[in-house]
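Novice: no sequence on hand, only this structure:
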């Protein structure tokens, strides 16, 4: 798809003011200042996160670490996942549906009665106002807020500097994180990467700390860095993959630890995931972070004048010495588990770590010990991103004896597999169930007996769900899939269940759906290889997001057939409903294809609903 076509589609999808996202701050600022009983921003301290990819993961990591440290944390993500209320969470739990409905109706009524000269709020501005009010009413210690679209003119960009300098809003935006920036909403927030980067850098505030993720696009990095040095010089952390981000695999020592009168939750021990799904998750990978990135910035930021956590509160790898005043004259390293899958998550973890380090050293969040961060990073959950979902609940033809069972901290469901309810064996860190004696948290499941079948012999029982909907995300997804396929082949060969035969190579069954305006051609060219299967399916209309339009399967198929890599060896099929796809998967007996669903987070959400999975 040509860029001009993408821009045209994005512009055509722009909503009317009353129905969606219309960029600009005048309406929401006026509403917060003059319509609500009080301005909720006056009670909030904020970590603000913008970017193209990785925003949600960074928000999840920061929120979990703060929760583990004992703070009351509000988190606002956009868009919602399954239901509109799950975008607003305190301590990781969504606002109850009934309370959310009452709050939204109250906001709508106030807005309609205000007769503001700025005009009525858009639906996204109403959601944003609802989130800020709910956080303020519940006296959160800090709010982690994800940008909706762009940054500079986004409805979330209503906060002032940490010291309230300037006229950029009310409240205190302490830290701004700029995740990797790429072509995003072309024609709406910018016509090229540099313009898009300028828009996203618009959340920066004087006197705040700015964390800049490693940027693959040079033009984006230069524009973001230039803006940061102009807005808040001397308070910038540029995250690089090396040397601050070193992936290795230590043996974590799992200990309980105390921080004053508070007992810090223990790290969850690594679970015995199927070998083909665990090569880079569940704490077996580790980010070795140095803070700050260099000795020069280390001294300037004041780290050399203070010690870190008392040794007795640390849970560190055996090769990391406890932090003391004597050791504080050189850059300090800390090992952080990487529970979220995908190698790119190391970069997101780096951004989250430095944002947290700034909070504790510059803004008084002293309970954010290294131990608390390790617990938070281990327990983080972020559904729909490289998530392994079980299809067993839909495979009614399987004999009961063939139904596998799993340890409780691997199950993300409202009931057990054997009960017939959908289960997410969620490699994205969505381990919502845990053994209470081991410090786990979340709901319990009854389906955890021993004696599971060999996962390398039941590839058809699993589906990999990921919200990848642009080129960079598609590239990372393909990397992950290729590594997984190699792992499966290796394990089958080692166990003697398969011979090394190039004629029986594993392939991928891609199940895709896209929103209008996406670069379908580029995304599919990165994903689909000769021998793969391509199933195209629409997603349902997301609630409260009328501006989102699904591309028709026929249109996607036309684009796909023009892609050179999608040759005659690729079986292409169109479906009218996702339920038809699930029915086909339930009857499939092939174990030579990996099922992967992607292209839109809205499609992933539909699959969670189809399998009756509750991610939060």
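Specialist: Sure thing, it's come through. Note that this is a predicted model, so its numbers are computed, not measured. Residues are numbered from 1 along each chain as shown.
Novice: rest of the way, CA atoms for contacts and neighbours
Specialist: Noted.
Novice: OK, contacts around the nearest residue to residue 601 once chain neighbours are set aside?
Specialist: Here the nearest residue to residue 601 in space, its sequence neighbours aside, is residue 467; by Cα to Cα, 6 or more residues apart in numbering that works out to 4.2 Å. Listed by Cα atoms under 8 Å, 6 or more residues apart in numbering, the contact set of residue 467 reads 384-386, 598-604.
Novice: could you identify the most distant pair in those residues?
Specialist: 386 and 602 (14.5 Å; Cα to Cα).
Novice: the residue nearest to residue 601: which element?
Specialist: Following DSSP states H and E, there is no helix or strand that holds residue 467.
Novice: what's the answer for residue 118, then?
Specialist: Taking DSSP H and E as the definition, residue 118 sits outside all helices and strands.
Novice: would you map the helices across the stretch 251-400 of the chain?
Specialist: Read by DSSP state H, counting those that start in this stretch, the stretch 251-400 of the chain holds these helices, from start to end of the chain: 295-300, 345-362, 370-379.
Novice: possible to save the contacts of residue 467 as a markdown table with neighbour count and distance to residue 192?
Specialist: Listed next are these as a markdown table, based on neighbours: other Cα atoms under 10 Å; distance: Cα to Cα, whole Å:
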| residue | neighbour count | distance to residue 192 |
| --- | --- | --- |
| 384 | 30 | 28 |
| 385 | 26 | 27 |
| 386 | 26 | 28 |
| 598 | 25 | 25 |
| 599 | 26 | 22 |
| 600 | 24 | 22 |
| 601 | 26 | 24 |
| 602 | 26 | 26 |
| 603 | 29 | 27 |
| 604 | 27 | 28 |
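Novice: let's bring in a second one:
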């Protein structure tokens, strides 16, 4: 995606694509053809990526007003953070499911289908209702364009999401911030609870090049009248930024800190949580202890705000059942029913995420199964701190000695595999290297080896691998293909 608005020729091309897609969308909606309507809506929505990333809330707020403010009927938690957002949302969602609370979540980015970006009770919304919401959002965008300019893809998505929730009569949501916090389009909504999971270095071009600066951007989602939750630490002044912002707007702040942790191998972990005692977490990796503490504090804040009442038993049941695709996701026998080989998928795409993955692999030890040395399939975006990411991965002895398969993903920002190989070698990652043109080729190469396979470096890569596994029947389709 371009970082700034494209030149006029590309914008004119986009307008033509959108116009044709909207004709197809209108016809499909009239015929009640959900599949065709969704395909046309997706073209009309994603074509606006040509307008690039334009931080600011003015267009999002104008669009929501043109839609008659559907966001005002939804309360819940707005979740920001460098890492852990998805895990926290997955844990909170699982607890809400266990308590029977109907709710929406907005995972970002999606892995296989764009419809994953709006889920109700953990299931992606249907193509037809999502297409209808996009159609209404497009019409609203037409109304405001002369005054505020063309809306971007993500601004339009915000409008469509809340319009769809109004139509589906969903009153509770746990919503992820896309980039930063202060100026992210999703911050046009305030649900009453503001959560910042943690703060590290990522998206420095937009958010600043220090943890303190990035923390300030993320802390800005805390507004007057909120209850605030954070798992941020003192590193780089992140926790101080949270405290300062909460005090400035008069928001009570919960600082989530986990207690004693017991690792359970392939079965997750036990962690002591304030007010709940020892709780089993179904997600893998000791870093999930902090995410669980943040999620439990979020549940408490939702209860205190009168938004959702989740009992201790429901929280325990939900946290034990929680799953989060593409994040320390362990898939057994992915290379055949008798292969005895594990496939571990993790979207680690920044140094902190890579460090957590390396630690998780170390903790799994022999519980990561396969008869031979590990294969690491790695792909990364060129605008990420790839050198630091590779260095962080070398904290795992398995990964230092792994067969490294460097690949690319279907995105213009993808780092060429040869460049990735050079950076990985300089970091001491992998004992031998293979170049693969794409995710499918990388997985075919990995299948010829005998040890466990780890896939990491980009959520786009994880999505491509999961799609392949769905098409081959290793993973359930879940109606996404």
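Specialist: Good, I have the coordinates. Treat the numbers as computed from the prediction; the structure is a model and nothing was measured.
Novice: where does the TM-score land?
Specialist: Between these two chains, after superposing, the TM-score reads 0.83 (TM-score structural alignment, normalised by the length of the second structure); 427 aligned residues with a Cα RMSD of 2.4 Å.
Novice: among the helices of the stretch 251-400 of the first structure, which is nearest residue 525 of the first structure?
Specialist: Closest approach to residue 525 of the first structure among those (Cα to Cα): helix 345-362, 23.1 Å.
Novice: please enumerate the strands of the stretch 101-250 of the second structure.
Specialist: Assignment of strands within the stretch 101-250 of the second structure using DSSP state E, counting those that start in this stretch yields the ranges 104-106, 119-120, 123-124, 172-176, 192-196, 227-230.
Novice: try the stretch 251-400 of the first structure
Specialist: Residue ranges of the strands in the stretch 251-400 of the first structure, as given by DSSP E, counting those that start in this stretch, are 257-259, 262-264, 286-291, 332-337, 387-390.
Novice: who's in contact with the spatially most central residue of the second structure?
Specialist: When Cα atoms, centre = their mean is applied to the second structure, the residue found nearest the centroid is residue 108 (3.8 Å). Residues near residue 108 of the second structure by Cα under 8 Å, 6+ apart: 86, 117, 176, 178.
Novice: how close does the residue mapped onto the last one from the first structure sit to residue 459 of the first structure?
Specialist: Counting by TM-score structural alignment, residue 178 of the second structure corresponds to residue 148 in the first structure. The span separating residue 148 of the first structure from residue 459 of the first structure equals 37 Å under the rule Cα to Cα, to the nearest Å.
Novice: neighbour count winner among these two?
Specialist: A side-by-side neighbour count of residue 148 of the first structure and residue 459, using other Cα atoms under 10 Å, places residue 148 first with 23 against 19.
Novice: and the contacts of the top helix by length along the second structure?
Specialist: Ordering each helix of the second structure by length in residues (DSSP state H) puts helix 8-31 first. Contact with helix 8-31 of the second structure is made by 34, 36-38, 40-41, 43-45, 47-48, 50-51, 128, 131-132, 135, as judged by Cα under 8 Å, 6+ apart.
Novice: which of the residues you listed are buried?
Specialist: Among the contacts of helix 8-31 of the second structure, those classed as buried by neighbour count (16 or more other Cα atoms under 10 Å) are 34, 36-38, 40-41, 43-45, 47-48, 50-51, 128, 131-132, 135.
Novice: so which of those are in strands?
Specialist: When strands are assigned by DSSP state E, not one member of those lies inside them.
Novice: picking up where we left off before, what's the counterpart of the residue nearest to the centre of the second structure in the first structure?
Specialist: In the first structure, the residue paired with residue 108 of the second structure according to TM-score structural alignment is residue 78.
Novice: on that earlier part again, what is the aligned counterpart of the residue nearest to residue 601 of the first structure in the second structure?
Specialist: With TM-score structural alignment as the criterion, residue 467 of the first structure pairs with residue 347.
Novice: from residue 253 of the second structure, how far off is its match?
Specialist: Here residue 347 of the second structure is placed at a distance of 29 Å from residue 253 of the second structure (Cα to Cα).
Novice: tell me how far the counterpart of residue 448 of the second structure in the first structure lies from residue 461 of the first structure.
Specialist: For residue 448 of the second structure, the equivalent position in the first structure is taken to be residue 587, counting by TM-score structural alignment. Between residue 587 of the first structure and residue 461 of the first structure the distance is 10 Å, computed by Cα to Cα.
Novice: more neighbours, the two?
Specialist: Per other Cα under 10 Å, whichever of residue 587 of the first structure and residue 461 has more neighbours is residue 461, with 23 against 14.
Novice: would you turn the contacts of residue 467 of the first structure into a markdown table with distance to residue 216 of the first structure?
Specialist: Written out in a markdown table, the entries for the contacts of residue 467 of the first structure read as follows (distance: Cα to Cα, whole Å):
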| residue | distance to residue 216 of the first structure |
| --- | --- |
| 384 | 24 |
| 385 | 20 |
| 386 | 21 |
| 598 | 22 |
| 599 | 21 |
| 600 | 22 |
| 601 | 23 |
| 602 | 26 |
| 603 | 27 |
| 604 | 26 |
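Novice: which of these fall in helices?
Specialist: Where the contacts of residue 467 of the first structure overlap with helices, as defined by DSSP H, the overlap consists of 601-604.
Novice: between the residues you listed, which sits nearest residue 12 of the first structure?
Specialist: Ranking these by separation from residue 12 of the first structure, with Cα to Cα as the measure, puts residue 602 on top at 19.6 Å.
Novice: how far away is that closest one from residue 390 of the first structure?
Specialist: 19 Å.
Novice: residue 220 of the first structure too?
Specialist: Here the criterion is Cα to Cα. By it, residue 220 of the first structure lies 39 Å from residue 390 of the first structure.
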